[in-house]
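Peer 1: sequence plus the predicted model coming up.
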Amino acid sequence: MGSFDRIPIIDIGEINESDGPGINSIVRQIRKAYGTTGFAYIVNHRVAPLLIKQLFQKSVDFHSLPYKEKIKIELNELHRGYIPINTSTDRNSKLAVVTKPNQSESFIMMREADMNDPAVKSGDYLAGPNQWPEGLPGFQEILTSYFDELTHLCHKICRVIALVLGADLKTFASEFNPPTAFLRLIKYPPALANESNDLYGSAPHTDFGCITILAQDETGGLQVKNSQGQWIDVPFIKDSFVMNIGDMLHRWSNGLLISTPHRVINCTGRERYSCPFFFEPNVNVNVSPLPCCINDHRPKQFDSIDYGKFLRTELQTGYDRHTVKN
């Protein structure tokens, strides 16, 4: 993690360029932001504000359902469905001793895959259909539209990151074909004044994938840790996403891009809603530092890792639904 006291803002309006001053400016800004902070706001991302507004409304609609309705689609072995409060714990956190579950509940979806999908036929980890709640008109359609938009955006961001690292524009194309991607609709209850110090909305952690794109409401509560050990607030900025780098991209870049610790503490007295989208490699990919990121001054820092096996371990450790019973 680097030394910073605020989160930079990057205009990605020219991200569709393959060459020229616009894309070169984005490359420079991403190289600086994610080589020091690991987090940035991205603006002019071309995702329609109306779609984002509809997404948050569907999140409120879902979380307003009675518990008996939500629990009908409780998180399954394909990591899709409803995650009740007190069932997810960041036991792998290297940043704090975490013994208590995160104070949040959420709905999670992934790429829709039916029995004819190649990933399902080959038995890929987590490949399969989503679970959808009953009685919420438009819920599946809005979430699927947003999921597709963010998938498209992240593919474009990966092309830019390849340029940031000095690699070919299409370096990551096959590594995310298809991607492992998660969309979560999270609700954080307000923290109580007498709650213990180790009870978090989301405990201190780094994301274990590649790219996280966060849409957040105006409540606040997200904080990022700098090299001085200070927790820096990441407030809401209208029409922006918050984007951060995860552990796999940190590994691919041989440490050049930073996976920064962050947490959520909701002390506002209001419910907090956020919609993170996690964009990660295909489960059959091995992640190892790119040759262009290794030299005499920066020797190889990481061994190759099987992403699918790594992901399985992370989910088994962090979620009651995936925990291996002895």
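Peer 2: Perfect, I can see it now.
Peer 1: only C-alpha atoms for contact and neighbour calcs from this point on.
Peer 2: OK.
Peer 1: now the residue lying closest to residue 90 once chain neighbours are set aside: how far from residue 208?
Peer 2: Among residues not flanking residue 90 along the chain, residue 318 sits closest, at 5.5 Å (C-alpha to C-alpha, 6 or more residues apart in numbering). The spacing between residue 318 and residue 208, counted by C-alpha to C-alpha, to the nearest Å, is 12 Å.
Peer 1: can you check residue 287 too?
Peer 2: The gap separating residue 287 from residue 208 is 12 Å, by C-alpha to C-alpha.
Peer 1: next: residue 217.
Peer 2: Taken as C-alpha to C-alpha, the span from residue 217 to residue 208 is 23 Å.
Peer 1: also this one, for the comparison:
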Amino acid sequence: MSDIASVSIARPLEDVADELGRSFEEYGFAVIRDHGIPQDLIDRAEKLSREFFALPDETKRRYKLEGGGGARGYTPFGTEKAKDAEVHDLKEFWHVGRELPEGHALAEYMAPNVWPAEVDGFRATFTELYAAFDAAGLRVLEAIALHLGLPRDFFAATVEDGNSVMRLLRYPPLEGERAEGAIRAAAHGDINTITLLLGAEEAGLELLTTDGEWKPVAPPQGALVINIGDMLERLTNGRLRSTKHRVVNPKGKAAYRARYSMPFFLHFRPDYVIETLPSCVDPAHPADHPAPISSHDFLMQRLREINLA
């Protein structure tokens, strides 16, 4: 078994596409370096994220939007749970989504963002980071297209004005003798197209291999962890794997402090129809998926399963 790929996407994508693709097929995960998101922007974003989560609970809860399914603003500790899980995850988070101009054809699918007035620079910083994530994600999708034998720009139209969401995530510190090894986020697959994750340097992220073993994901400082979501697995007839993963509390002192991370859930356009790619159907891999479905309908179906809709 090979290891999880770790590649620089500053190199020509033709040189790294198959290494990334191999990793996505085998593990559903890869690590990318030189992704183009400036380190000073990452540092500012991490600082402001910590400032927001340090606010009093009653202040944060003012930004919880009832009936919004957690798509924007604040979601309190103990709300979300993994599909089929019996208990809620030990986390709180904030969502920033795409902002579309009034009258845009897809505006009905994307609510306006809300912004905390208590944290200076929050809106400007996370608007900038959202755009940087979007650009990095598109470059990863270009590499995936090359690996699949598709035109390099195949995915550009599928994700243009997509319903992508950036999550600022905090796992509060745990206490007691059971803190070490506790499950902070239960095993789950991501719903979306691909996920780009900042902040996985802190030990705890693990993926489930095809052998049924939990494998730690340990990227170098400043790198992005990328994983395939259910939408892309469905589109590729399972060729690219949406792998179950979880977050466990590490051993030692790190078990007793808060964990922060920033995943970017890159989505197809809400009106994009997910239908198995012909190039991913062959006698060994027949198309056995359900009927084609729009990415919006697929998303809503899955959000209901994880207690967010």
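Peer 2: That came through, no problem. This structure is a prediction, so every number in the text was calculated from the model and none was measured.
Peer 1: quick revisit: mind checking how far the aligned partner of the residue nearest to residue 90 of the first structure in the second structure is from residue 100 of the second structure?
Peer 2: For residue 318 of the first structure, the aligned residue in the second structure is residue 306 (criterion: TM-score structural alignment). Separation of residue 306 of the second structure from residue 100 of the second structure (C-alpha to C-alpha): 26 Å.
Peer 1: my read: the residue nearest to residue 90 of the first structure touches residue 89, true?
Peer 2: Yes: assessed by C-alpha atoms under 8 Å, residue 318 of the first structure is found in contact with residue 89 at 5.1 Å.
Peer 1: re earlier: could you check which of residue 217 and residue 208 of the first structure has the larger neighbour count?
Peer 2: Remark: of residue 217 of the first structure and residue 208, residue 208 carries more neighbours, 20 against 17, as counted by other C-alpha atoms under 10 Å.
Peer 1: contacting residues around the more buried one?
Peer 2: By C-alpha atoms under 8 Å, 6 or more residues apart in numbering, the contact list for residue 208 of the first structure reads 246, 247, 248.
Peer 1: what residue in the second structure is paired with the second one?
Peer 2: By that I understand residue 247 of the first structure. Aligned partner of residue 247 of the first structure by TM-score structural alignment: residue 230.
Peer 1: repeat for residue 45 of the first structure
Peer 2: Checking TM-score structural alignment: residue 45 of the first structure goes with residue 35.
Peer 1: the helices in the stretch 1-150 of the second structure, which residues?
Peer 2: Using DSSP state H, counting those that start in this stretch, the helices of the stretch 1-150 of the second structure run over 13-26, 39-53, 57-61, 122-147.
Peer 1: right, and those - which one's nearest residue 204 of the second structure?
Peer 2: helix 39-53 (18.3 Å; C-alpha to C-alpha).
Peer 1: who does the closest one touch, helix- and strand-wise?
Peer 2: Counting by 3 or more C-alpha pairs under 8 Å, 6 or more residues apart in numbering; DSSP states H and E, the packing neighbours recorded for helix 39-53 of the second structure are helix 122-147.
Peer 1: mean deviation of the helix it packs on from the first structure?
Peer 2: Here the mean offset of helix 122-147 of the second structure against the first structure after fitting is 1.0 Å, by mean C-alpha distance after the TM-score superposition for the first structure.
Peer 1: ok, back up a step: for the match of residue 318 of the first structure, list the residues it contacts.
Peer 2: Residues in contact with residue 306 of the second structure (C-alpha under 8 Å, 6+ apart) are 80, 81, 82, 83, 84.
Peer 1: and which of the residues you listed is nearest residue 206 of the second structure?
Peer 2: Nearest to residue 206 of the second structure among the contacts of residue 306 of the second structure, with distances taken as C-alpha to C-alpha, is residue 82, at 14.9 Å.
Peer 1: the closest one: what's it in contact with?
Peer 2: 88, 89, 185, 186, 187, 188, 306.
Peer 1: tabulate those (TSV), appending distance to residue 43 of the second structure and secondary structure.
Peer 2: Below are the contacts of residue 82 of the second structure laid out as TSV (distance: C-alpha to C-alpha, whole Å; DSSP: H, G, I helix; E, B strand; the rest coil):
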residue	distance to residue 43 of the second structure	secondary structure
88	30	coil
89	26	coil
185	24	strand
186	28	strand
187	29	strand
188	28	strand
306	31	coil
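Peer 1: which of those residues count as buried?
Peer 2: With burial judged by 16 or more other C-alpha atoms under 10 Å, the buried subset of the contacts of residue 82 of the second structure is 88, 89, 185, 186, 187, 188, 306.
Peer 1: trace residue 134 of the second structure over to the first structure, please.
Peer 2: By TM-score structural alignment, residue 134 of the second structure lines up with residue 151.
Peer 1: do you know how far that match is from residue 253 of the first structure?
Peer 2: Counting by C-alpha to C-alpha - residue 151 of the first structure and residue 253 of the first structure are separated by 21 Å.
Peer 1: same deal with residue 154 of the first structure?
Peer 2: Taking C-alpha to C-alpha, one finds residue 154 of the first structure at 17 Å from residue 253 of the first structure.
Peer 1: how about residue 235 of the first structure?
Peer 2: 28 Å.
Peer 1: just the strands in the stretch 101-250 of the second structure please.
Peer 2: 165-171, 183-188, 194-198, 205-208, 214-216, 224-228, 245-248 (DSSP state E, counting those that start in this stretch).
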